[in-house]
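A.B. asks: Just need the structure, nothing else, for what follows:
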Amino acid sequence: MFRKILIANRGEIACRVIRTCKALGIQTVGIYSEADAEAPHVKLADEAFLVGAPPVAQSYLNVDRILEIAKETGAEAVHPGYGLLSENTGFAKSCEAAGITFIGPSTEAIAAMGSKIESRKAMEAAGVPVVPGITRPLIDEEEGVTVANEIGYPVMLKASGGGGGIGMQVCHSDDELRKAYAGNQNRAKQFFGDDAMYIEKFVEEPRHVEVQILADKDGNTVYLWERECSIQRRHQKVVEEAPSPFLDAELRQKMGEAAVRAAKSIGYSNAGTIEFLVDKHRNFYFLEMNTRLQVEHPITEEITGLDLVAEQLRIAYGESLGYGQDDIKLEGHAIEVRIYAEDPKTFFPSPGTITRFEAPQGEHVRNELAVGEGSKVTPFYDPMIAKLIVKGNDRLEAITRMQAALENYHVEGIKTNIPMLRDVMAHEAFRAGDTTTDFVAKHIQQKK
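C.D. replies: Below is the predicted model:
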């Protein structure tokens, strides 16, 4: 096993990776920006080094400095966490060129899934269902109008290189599409350096269901059941649960097998997630593949008993899975909520200093934290400050335990989305499992 790794990330995911490394006896190297000098992950790492000024472009995306630190400290591998450099083919190639193991899939697999257009082509070839749409970039907005009329409104205008809801908009008419085109194309260019746009049929009343897979370098691939991530705001997840309350055993197996087929078709290894849209008739369609660890991976760990970070490390080191699909258990029900430093009504970020921070504790409660009392939440990074995970023997018990945990979660000095999360847990539609992607807009925002 690796003796020392560098964690090319910050916040709660850096702390999460360090925790598993400590359990495996692996030394850790942390990195931090000037704004994160006192952050928890800096204190937890065996060594920590400054990488630059607060803006991510000058620090956490500073590939040359990160690799320089890795070489100086003798780190044999780099764990990228999620976000930042985790799906950056250039970074993965630079690690490879420096003789440092990138803890993730091959650069070819990252590239294959990095373009939503190219990934659609790959999935069609592998026999994985995709949403009706086109598999090439649009020439201009007028071609977009033509395609939209052929597919039928409503449609989803999407940036090929996008993510996090950026460059994405639902359009219900020619006028809406024309108005949306240039703005979303510009945002895509600004955030991803790629202004290619394409169109898919908008799946009405969809659920966002994703399947976690693990694959070793010998091609052994398993699925670790599914997570439902339909409770979103601005196309970004805020509540996730495993397993989905909507899937039955037959559909669960079909989606799992499709995810394995998708991964094998591109020679994938390490941890990855195939995201699907599921309509009200239980048809499912490939959405995208995340070639990294997901924010919501803890709920999969809770229902399977696996440590996904440990599995990533073992696979990257060259070890085989050592188990097959029939060995993957599914026990109980887990729910995760993301705690954001944001106004619960407007969802605008709320930076500032945390004057009080009390996270709930208990046998069935798990906290993944990036802050504590006295921590400063800056405007430089994603406003997610923590994740709260609970497990129950069944879904109702998990919801009840999450409600109790949220009542005992206290943060002062900044605004958080905890009141909104409490509203979600208490809502009769959520409790009934009616969790389509318009849930927040339909049931939560309208009451504010």
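A.B. asks: From now on I want contacts and neighbour counts done on CA atoms only, so please keep to that.
C.D. replies: Fine.
A.B. asks: tell me what the longest strand along the chain is packed against?
C.D. replies: In terms of residue count, the longest strand belonging to the chain (DSSP state E) is strand 221-233. Applying 3 or more Cα pairs under 8 Å, 6 or more residues apart in numbering; DSSP states H and E, we find strand 221-233 packed against strand 207-215, strand 236-242, helix 249-265, helix 297-304, helix 439.
A.B. asks: Residue 183 is nearest to which of the ones you listed?
C.D. replies: strand 236-242 (19.3 Å; Cα to Cα).
A.B. asks: ok, residues contacting that closest one?
C.D. replies: 164-165, 225-232, 296, 299-300, 303, 333-339, 421 (Cα atoms under 8 Å, 6 or more residues apart in numbering).
A.B. asks: ok, longest helix in this protein?
C.D. replies: helix 174-192 (DSSP state H).
A.B. asks: what angle sits between whichever helix or strand comes after that one and helix 174-192?
C.D. replies: As assigned by DSSP states H and E, the chain's next helix or strand after helix 174-192 is strand 197-201. If you take axes from the mean of the first three to the mean of the last three Cα atoms, to 10 degrees, strand 197-201 sits at 130 degrees to helix 174-192.
A.B. asks: packing partners for strand 197-201?
C.D. replies: So strand 197-201, by 3+ Cα pairs under 8 Å, 6+ apart, packs with helix 141-151, strand 155-159.
A.B. asks: again, 10 Å this time
C.D. replies: Applying 3 or more Cα pairs under 10 Å, 6 or more residues apart in numbering; DSSP states H and E, one finds that strand 197-201 makes contact with helix 116-125, helix 141-151, strand 155-159, strand 169-171, helix 174-192.
A.B. asks: this one next, for a side-by-side:
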Amino acid sequence: MTEPLRIALAGLGTVGAGVIRLLDTNGDLIARRAGRPIEVVAVSARDRTKDRGIDISRFDWVDDTAELARHPRADVVVELVGGSDGPAVALVRAALAAGRHVVTANKAMIAHHGLELARAAEAANAALKFEAAVAGGVPVIKGLREGAAANVVTRVYGILNGTCNFILSKMEAEGRDFADILAEAQRLGFAEADPSFDIDGVDAAHKLSILASLAFGTEPAFDDVAISGVRHILAADIAEAAALGYRVRLLGLADAGPHGLFQRVHPHLIPLSHPLAHVTGSTNAVVAEGNFVGRLLFQGAGAGDGPTASAVVADLIDIARGEFGPPYAMPADALAAQPAADAGERRARAYVRLTVTDKVGVLAEIAAAMRDAGVSIESLIQRAAAPDGSVLVAIVTHEGPERSVAHALEKLRGSQSLVGEPMWMHILDD
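C.D. replies: A predicted model of the protein is given here:
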């Protein structure tokens, strides 16, 4: 009988327990597809006594997670501990140094240390696979690494955080404000007790930096991602977008050109004609545009024990078959070191929401600031005054340099007429 692929598993949370359940439930099918059985031989977690709904007594228990890297029977280390540093990266470094293959769902670690770990994997002739790190069970990494490998990818973008998408699509459906929907998302388990990692865009930025490297053959550059989240979006913004024929979504977007690598996570207005406008709930979706294949759409469940475990086990099947190559689809030393592109030179249309005092001359002041900065206004809507005397003004600009919009908002920030911070959202072309 063919020798099984033996797994040492670090982390028995939702995803780790899901991996064991998946291997138990679909073990025969997985063995047929992999060409040999895949079995867990050792595990490590914080609490040995916790009831996880699975039998872990059949596995070797290892108290020190780092020791899994040297487990005598393990062929592969599966890292599901999480975190960009600390035990997770120490385990992966040790496993690769010992010549073990590695599978991880840890987007933060890959975003911050991916290039170093890819070089270590290549030096050890070992796999470093991370399909589960982006979009859960959606095979977007495999799609970029393999399916689109013959193409020059011109742009990659998408809805990369299920928590934000749940909140925005719920605001859209029910007309409620952000704080109310966030509290509901926390009650339902879609948002963490401290949701800042998600709602401020950091989680999506980790994933975007991974996708950009794969799409464009560039060195991972998380520190160059411009990040803005969704916590300041109002129900009124959602309503204005709908009236204009758009939906609001948090997008991660990257492209590479002669002036460098552009990466940004930011709320966008998406036209109803675009498929991403119809992605609701906690679903993730990624669009990649190739010069020969055209537009590719990857969509599905972006988190949860089943989808993420499915991606982890898919990576294990590849390793069992002996199907793996450089983690970023080309040798790490062949990845280009691209400078960060200047966002100010990008040309696009924009949505700007201002909350101002209800007094004579405010609209003229806004128009003058836009004119002086070189911003051409396509439409301007003023709503009725709120009980506190403030007025919402929504502006859509004609296409122009982003630097001009930034300059106009900087001029208006010093105005006594302005109440609170402006909201600037980019408009995605169809």
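A.B. asks: Could you get me the TM-score between them?
C.D. replies: The TM-score (TM-score structural alignment, normalised by the length of structure 2) is 0.32; 190 aligned residues with a Cα RMSD of 5.6 Å.
A.B. asks: ranking the helices and strands packed on strand 221-233 of structure 1 by burial, who's on top?
C.D. replies: strand 207-215 (a mean of 25; mean count of other Cα atoms under 10 Å).
A.B. asks: Mind giving me the packing neighbours of it?
C.D. replies: Applying 3+ Cα pairs under 10 Å, 6+ apart, we find strand 207-215 of structure 1 packed against strand 221-233, strand 236-242, helix 249-265, strand 270-278, strand 284-290, helix 297-304, helix 308-317.
A.B. asks: Pull out the buried positions in the longest helix of structure 1.
C.D. replies: 174, 177-178, 180-182, 184-189, 192 (16 or more other Cα atoms under 10 Å).
A.B. asks: picking that back up, out of the helices and strands packed on strand 221-233 of structure 1, the one nearest residue 21 of structure 1 is which?
C.D. replies: Residue 21 of structure 1 lies closest, by Cα to Cα, to one member of these: helix 297-304, at 16.1 Å.
A.B. asks: and the angle from that closest one to helix 308-317?
C.D. replies: Interaxial angle of helix 297-304 of structure 1 relative to helix 308-317 (the same axes, to 10 degrees): 100 degrees.
A.B. asks: just the helices in structure 2 please.
C.D. replies: Counting by DSSP H, one finds helices in structure 2 at the ranges 14-25, 27-34, 87-97, 107-124, 140-142, 162-174, 178-188, 196-199, 202-216, 235-244, 305-321, 362-372, 402-413.
A.B. asks: Let's have those helices in TSV, adding mean neighbour count and distance to residue 261 of structure 2.
C.D. replies: Below are the helices of structure 2 laid out as TSV (neighbours: other Cα atoms under 10 Å; distance: least, Cα to Cα, whole Å):
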stretch	mean neighbour count	distance to residue 261 of structure 2
helix 14-25	19	33
helix 27-34	16	37
helix 87-97	21	26
helix 107-124	20	15
helix 140-142	22	19
helix 162-174	23	25
helix 178-188	16	32
helix 196-199	18	23
helix 202-216	26	9
helix 235-244	18	29
helix 305-321	22	28
helix 362-372	16	28
helix 402-413	18	16
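A.B. asks: which one of these lies closest to residue 427 of structure 2?
C.D. replies: The nearest among the helices of structure 2, by Cα to Cα, is helix 235-244 at 10.0 Å.
A.B. asks: For the closest one, which helices and strands make contact with it?
C.D. replies: Counting contacts by 3+ Cα pairs under 10 Å, 6+ apart, helix 235-244 of structure 2 packs against helix 162-174, strand 246-257, strand 260-271, strand 350-357, strand 390-397.
A.B. asks: Tell me what angle that helix forms with helix 178-188.
C.D. replies: Going by the same axes, to 10 degrees, helix 235-244 of structure 2 makes 100 degrees with helix 178-188.
A.B. asks: Next, the angle from helix 235-244 of structure 2 to strand 390-397.
C.D. replies: Using the same axes, to 10 degrees: helix 235-244 of structure 2 against strand 390-397 is 40 degrees.
A.B. asks: and the angle from helix 235-244 of structure 2 to strand 246-257?
C.D. replies: Counting by the same axes, to 10 degrees, helix 235-244 of structure 2 lies at 80 degrees to strand 246-257.
A.B. asks: Surely residue 118 of structure 1 and residue 111 touch.
C.D. replies: Yes - if you go by Cα atoms under 10 Å, residue 118 of structure 1 and residue 111 touch, sitting 8.9 Å apart.
A.B. asks: Kindly provide the distance from residue 128 of structure 2 to residue 102 of structure 2.
C.D. replies: Remark: distance between residue 128 of structure 2 and residue 102 of structure 2 (Cα to Cα, to the nearest Å) = 5 Å.
A.B. asks: Now list whatever residues contact both of the two.
C.D. replies: Common neighbours of residue 128 of structure 2 and residue 102, counting by Cα atoms under 10 Å, 6 or more residues apart in numbering, are 76-77, 92, 96, 117, 121, 315, 319.
A.B. asks: Any chance of a markdown table for those, columns distance to residue 355 of structure 2?
C.D. replies: Below are those laid out as a markdown table (distance: Cα to Cα, whole Å):
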| residue | distance to residue 355 of structure 2 |
| --- | --- |
| 76 | 55 |
| 77 | 53 |
| 92 | 49 |
| 96 | 54 |
| 117 | 47 |
| 121 | 52 |
| 315 | 49 |
| 319 | 55 |
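A.B. asks: Closest one to residue 202 of structure 2 out of those, please.
C.D. replies: residue 117 (21.1 Å).
A.B. asks: Not counting its neighbours along the chain, what's nearest the closest one?
C.D. replies: residue 93 (6.9 Å; Cα to Cα, 6 or more residues apart in numbering).
A.B. asks: Ok, residue 197 of structure 2 next?
C.D. replies: Take residue 197 of structure 2 and drop its neighbours on the chain: the residue closest to it by Cα to Cα, 6+ apart is residue 203, 5.8 Å away.
A.B. asks: what do you get for residue 369 of structure 2?
C.D. replies: residue 408 (5.4 Å).
A.B. asks: Contacts only, for residue 275 of structure 1.
C.D. replies: By Cα under 10 Å, 6+ apart, the neighbours of residue 275 of structure 1 are 208-212, 226-229, 255, 259, 284-290.
A.B. asks: Swap in 8 Å and give it another go.
C.D. replies: Residue 275 of structure 1 is in contact with 208-211, 286-290, counting by Cα under 8 Å, 6+ apart.
A.B. asks: mind checking how far it is from residue 236 of structure 1?
C.D. replies: With the distance defined as Cα to Cα, residue 275 of structure 1 ends up 13 Å from residue 236 of structure 1.
A.B. asks: Ok, residue 387 of structure 1 next?
C.D. replies: According to Cα to Cα, residue 387 of structure 1 and residue 236 of structure 1 sit 14 Å apart.
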